[in-house]
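Colleague: return atomic coordinates for the entry below.
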Amino acid sequence: MKYLLSFLLITFFFVGCSTKQEVEIKLPDKTDIGTPIEKEEVIKPIEEEIEPIIEDPIIEDEMPIIDNSEIMKLAVIYPSKIVAKYAKSSINTVLGYFDYKKIKYELKVFDTLSEDEQSIQKAFYDAKEAGFTNVIALFTPRVTEFLHSADTSDLKVYLPLTNKQNLVSHNNNFIYGAISYKDQVNKLFEYSNTNNTMFYEKSFLTNKIKTIYDTTFFDIKVVKEIKKKRNYFKGIVKDYRIKNSTLFLNTSIVKTSILLSQLRAYNIYPKVILSTQINYNPKVLTLTQEKDRSNLVLASSIDSVDDTLRDTVLSYGSDILYNWVDYSTLVGVNYLYDQNISGLITTRVEDNQVMYEPKLLKTTAYGFLEIK
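Modeller: Predicted structure coming up:
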């Protein structure tokens, strides 16, 4: 009897413990898409058009397939040593779009590491061999002419970072999705008076915008470079020529915020302050006071989208409200899927180029308001 009681007590102990046991199940992250594919020998990357952002590599493999009657196969090709940040966000945009559409999909990522011709050619070949016909290719504009000569037959290729108006030639099976800073500058020119001034920083993008500005605006009185470090802002902004001028800020969001606050601090009031998409960012609202930006006018080429689509894409970590690359990717995947027959996206594609309509905005205490 003693042994029987011992056995019953031991059995009760294990049974009781097992009913209270909690097992932690680690779910896979929705941005985790498998294990890396084998890559060619790394060749030192060429000089970038977009400043390189090296982050953890995107894991490449086939995405899970949603059970539905529709299906779309999409390949994303990108050089991680140059545009890793853009690629991750763009893929999140694609996943959010597929989730919103509730379609069956298969997505595979091909990382060329750099923009050398051999790796690019191999990535397109591997995509075709795997049966993909739709491609989003996140390459900088400097290699677009080579992309035209690569074997992309039977593929529909969308280039979010390239605008057709900047190219000498184009391919009929390519769709070009980059915004036009020239169109934005032309739109801002509506506010120009006969006294134009500009502050600018040196970078690939701001140098490009400066060239557009120089050929668009007239009677330019002042052009001052804002250095990345050690600026004497009092000496920069305290210039009588800036008063009542049309001041064009071709600077990053942080420098723009400092300049706006310094102008008001020294009672230097331009008639209007203009800037492009580079400062269409909610940070300008938090880094400045409302009075600092009372006469600030911004240009943006991002259009509004369906609220549910916006929220779904946002839940995947993408930003189609302020990040034009994410918005361009959304336009691209939607066009590759059904040529926008549904009219889901208001931005049109004409003659293989996404046709953005720049709009002008002012800031309020709470956000941005379009100027009608």
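
Colleague: for the rest of this, base every contact and every neighbour count on C-alpha atoms.
Modeller: Noted.

Colleague: quick check: which element contains residue 16?
Modeller: Counting by DSSP states H and E, the secondary-structure element that holds residue 16 is helix 2-20.

Colleague: from the chain's centre, how far out does that helix sit?
Modeller: Here helix 2-20 is found 61 Å from its chain centre; the criterion is C-alpha atoms, centre = their mean, to the nearest Å.

Colleague: past it, which element shows up next along the chain?
Modeller: Taking DSSP H and E as the definition, the helix or strand that follows helix 2-20 towards the C-terminus is strand 71-78.

Colleague: show the secondary-structure elements that that following strand is packed against.
Modeller: Applying 3 or more C-alpha pairs under 8 Å, 6 or more residues apart in numbering; DSSP states H and E, we find strand 71-78 packed against helix 80-101, strand 104-111, helix 117-129, strand 134-137.

Colleague: buried ones in the helix holding residue 16?
Modeller: Buried residues in helix 2-20, defined by neighbour count with 16 or more other C-alpha atoms under 10 Å: none.

Colleague: could you do stretch 345-355 as well?
Modeller: Buried residues in stretch 345-355, defined by neighbour count with 16+ other C-alpha under 10 Å: 345, 347, 348, 349, 352, 353, 354, 355.

Colleague: got a list of what the last one touches?
Modeller: To tie it back to what came earlier, the one meant is residue 355. Contacts here follow C-alpha atoms under 8 Å, 6 or more residues apart in numbering; on that basis residue 355 touches 347, 348, 349.

Colleague: same check on the third one?
Modeller: Residues touching residue 348, when contacts are defined by C-alpha under 8 Å, 6+ apart, comprise 354, 355, 356.

Colleague: equivalent analysis for the fourth one, please.
Modeller: For residue 349, the contacting residues are 335, 355, taking C-alpha under 8 Å, 6+ apart as the criterion.

Colleague: where does it sit: helix, strand or coil?
Modeller: On the three-state scheme (DSSP: H, G, I helix; E, B strand; the rest coil), residue 349 is labelled strand.

Colleague: please provide the structure for the following sequence as well, for comparison with the first:
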Amino acid sequence: MKQLIAIFLTFILLATSSFGSGRSFSSIPLPQSIFLDTNGMPCNSKCLKDFIEQGFYFSFISRYSKELADEDTLQELYTNLSVTFDLDAQGNKPAIKLAVLFPQKRIRGYAISTVNTIIAYLLHRDHHFDIEIFNIEDEDEVSIKTAIDNIDTKGYHYVVAPLTLEGATHLANYSGKLRLFIPTVHKSLIQNAPESVLFGGINYEQQIEALMSEANGKVALFSDGSLLANSLDSFVRNKAGTIIYNQELGDSKINFKSMLNKNTRLDNSSVFLNTPLVKSSLLASQLRVYDIKPYVLLSTQINYHPMLLTLTQYEDREKLLIANAIDFVPSNLRIINSLLGHSLEYDWVNYATSIGIDHFYVNYFNTGATPLFKEYIIDGQVAYKTKLFRANRYQLLPAR
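Modeller: So this is what the prediction gives:
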């Protein structure tokens, strides 16, 4: 802890000496390293791993190909070496100017974590940046248009906007020449979105479809009446056809006894938990209390969180399958985010935000830089790969 404080104080002193005395950074661009492949022969993943085992890091860098990005270990090593040897150095490229637009009262904690996620990414890239926050009171059409006009007037061209569906709908209509990324909404929910607006929302319909492949023909569902839950319920009904039991868990005190006692309809059923983490955990435990033995418990991204391991006993979650879209996160980026008080590997909004800023970085801010994430943006939407996970005794692990 003392070492951490010492480092932090050193950072403050350095910052004071740099800015307090009116000095400015040198205009001389940072040096950039280039590694040439003088062999010319193709090198597959085995070849690259041989270089690593022998300590031939320069050979590894020169022979690495982006076509091998699916190899998580190789990709992470290459990105770490890229930073170490300044392969993606800022050079003479200008500082990044980025606007962040959000309604803090509507999205609450995500307002701060989104900004921190962007800062963590740019710190990892070691690129100078200028970020300005535009906080709006509401997401009505007038507020969105006013904010966009203000952003445009101040000379910003790139915007990250974690909005709800209401705000995203208006934003798509007033995007103008700005390039925007909305991490919180899926493109399918917005009609006629322009090409300049990109989306990072989770494809819940895809997740329900993946979960349905593990269900039997006897489907039940629980929800909480929220907008998201109603959407998930609709996806389940469309895929399942017949629902043998449907129950809404409202905000008032839940009477599990009247709901579950001798409820034989739920035995050997595929139960969808379209409820947030705490309610899902309570329901999973109460099913066991009332000796109900479901065929399987199924849930989407909303319950992919390590707190599930604390809120439930292993026997409660033994049959639970969770759909997850979060994939590979570089270790250095994970550490920086952790120091800023949040995670990427269990928070899909932060994860989506990182993908969005990664897309801006490699396509506009520092073209030719190596992407840090494996997801592509296809037709204006982040294309996630859904995987099913189980919560074992100590951690969340892939089901297969």
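
Colleague: circling back: closest to residue 232 of structure 1 out of the contacts of residue 348 of structure 1?
Modeller: Using C-alpha to C-alpha, residue 356 is the member of these that sits closest to residue 232 of structure 1, with 37.8 Å.

Colleague: and the closest one, how many residues sit next to it?
Modeller: Burial measure for residue 356 of structure 1: 21 neighbouring residues, criterion other C-alpha atoms under 10 Å.

Colleague: so for structure 1, the centremost residue is which one?
Modeller: Residue closest to the average C-alpha location in structure 1 (C-alpha atoms, centre = their mean): residue 325, at 2.6 Å.

Colleague: quick one: map that one onto structure 2.
Modeller: In structure 2, the residue equivalent to residue 325 of structure 1 is residue 349, according to TM-score structural alignment.

Colleague: now do residue 72 of structure 1
Modeller: Structural alignment places residue 72 of structure 1 opposite residue 96 in structure 2 (criterion: TM-score structural alignment).

Colleague: next up, the contacts around that match.
Modeller: Applying C-alpha under 8 Å, 6+ apart, we find residue 96 of structure 2 in contact with 127, 128, 129, 130, 131, 365.

Colleague: how close does it sit to residue 196 of structure 2?
Modeller: 18 Å (C-alpha to C-alpha, to the nearest Å).

Colleague: equivalent analysis for residue 45 of structure 2, please.
Modeller: In this view, residue 45 of structure 2 and residue 196 of structure 2 are 36 Å apart by C-alpha to C-alpha.

Colleague: what of residue 354 of structure 2?
Modeller: Computed as C-alpha to C-alpha, the residue 354 of structure 2 to residue 196 of structure 2 distance reads 18 Å.

Colleague: more neighbours: the two, which one.
Modeller: The residue with the greater number of neighbours, taking residue 354 of structure 2 and residue 196 and applying other C-alpha under 10 Å, is residue 354; the counts read 26 against 15.

Colleague: quick check, that one in a strand?
Modeller: No - assessed by three-state DSSP, residue 354 of structure 2 does not belong to a strand; its assignment is helix.

Colleague: hmm, back to that, could you dump the contacts of residue 96 of structure 2 to a markdown table with neighbour count?
Modeller: Below are the contacts of residue 96 of structure 2 laid out as a markdown table (neighbours: other C-alpha atoms under 10 Å):
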| residue | neighbour count |
| --- | --- |
| 127 | 19 |
| 128 | 13 |
| 129 | 14 |
| 130 | 11 |
| 131 | 15 |
| 365 | 19 |
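
Colleague: tell me the counterpart of residue 338 of structure 1 in structure 2.
Modeller: Alignment note: residue 338 of structure 1 maps to residue 362 in structure 2; criterion TM-score structural alignment.

Colleague: count of residues packed around its match?
Modeller: When neighbours are defined as other C-alpha under 10 Å, residue 362 of structure 2 has 16 of them.

Colleague: quick one on the thing from earlier: helix or strand: which one has the match of residue 325 of structure 1?
Modeller: With elements delineated by DSSP H and E, residue 349 of structure 2 resides in helix 348-360, which encompasses its position.

Colleague: how near is the counterpart of residue 107 of structure 2 in structure 1 to residue 281 of structure 1?
Modeller: Using TM-score structural alignment, the equivalent of residue 107 of structure 2 in structure 1 is residue 83. From residue 83 of structure 1 across to residue 281 of structure 1, the span is 20 Å (C-alpha to C-alpha).

Colleague: just residue 213 of structure 1 next, same as before
Modeller: 21 Å.

Colleague: those two - which one has more neighbours?
Modeller: Per other C-alpha under 10 Å, whichever of residue 213 of structure 1 and residue 281 has more neighbours is residue 213, with 20 against 16.

Colleague: ok, for the equivalent of the more buried one over in structure 2, nearest residue in space, not its chain neighbours?
Modeller: Under the alignment defined by TM-score structural alignment, residue 213 of structure 1 corresponds to residue 236 in structure 2. Counting by C-alpha to C-alpha, 6 or more residues apart in numbering, residue 236 of structure 2 lies nearest to residue 208, which is 6.5 Å off, once chain neighbours are set aside.

Colleague: contacting residues for the residue mapped onto that neighbour from structure 1?
Modeller: Taking TM-score structural alignment, residue 208 of structure 2 has residue 185 as its aligned residue in structure 1. In this structure, residue 185 of structure 1 makes contact with 212, 213, 216, 276, 299, judged by C-alpha under 8 Å, 6+ apart.

Colleague: which ones among those residues are found in strands?
Modeller: If you go by DSSP state E, the contacts of residue 185 of structure 1 have residue 299 in strands.

Colleague: ok, the contacts of residue 185 of structure 1 vs residue 96 of structure 1, which is closest?
Modeller: If you rank the contacts of residue 185 of structure 1 by distance to residue 96 of structure 1 using C-alpha to C-alpha, residue 299 comes first, at 26.3 Å.

Colleague: show me what contacts the closest one?
Modeller: 184, 185, 187, 188, 275, 276, 277, 280, 358, 359, 360, 361.

Colleague: what range does the host helix or strand of residue 361 of structure 1 cover in structure 2?
Modeller: Residue 361 of structure 1 belongs to strand 359-363 when elements are defined using DSSP H and E. The aligned range for strand 359-363 of structure 1 in structure 2 is 387-391, by TM-score structural alignment.
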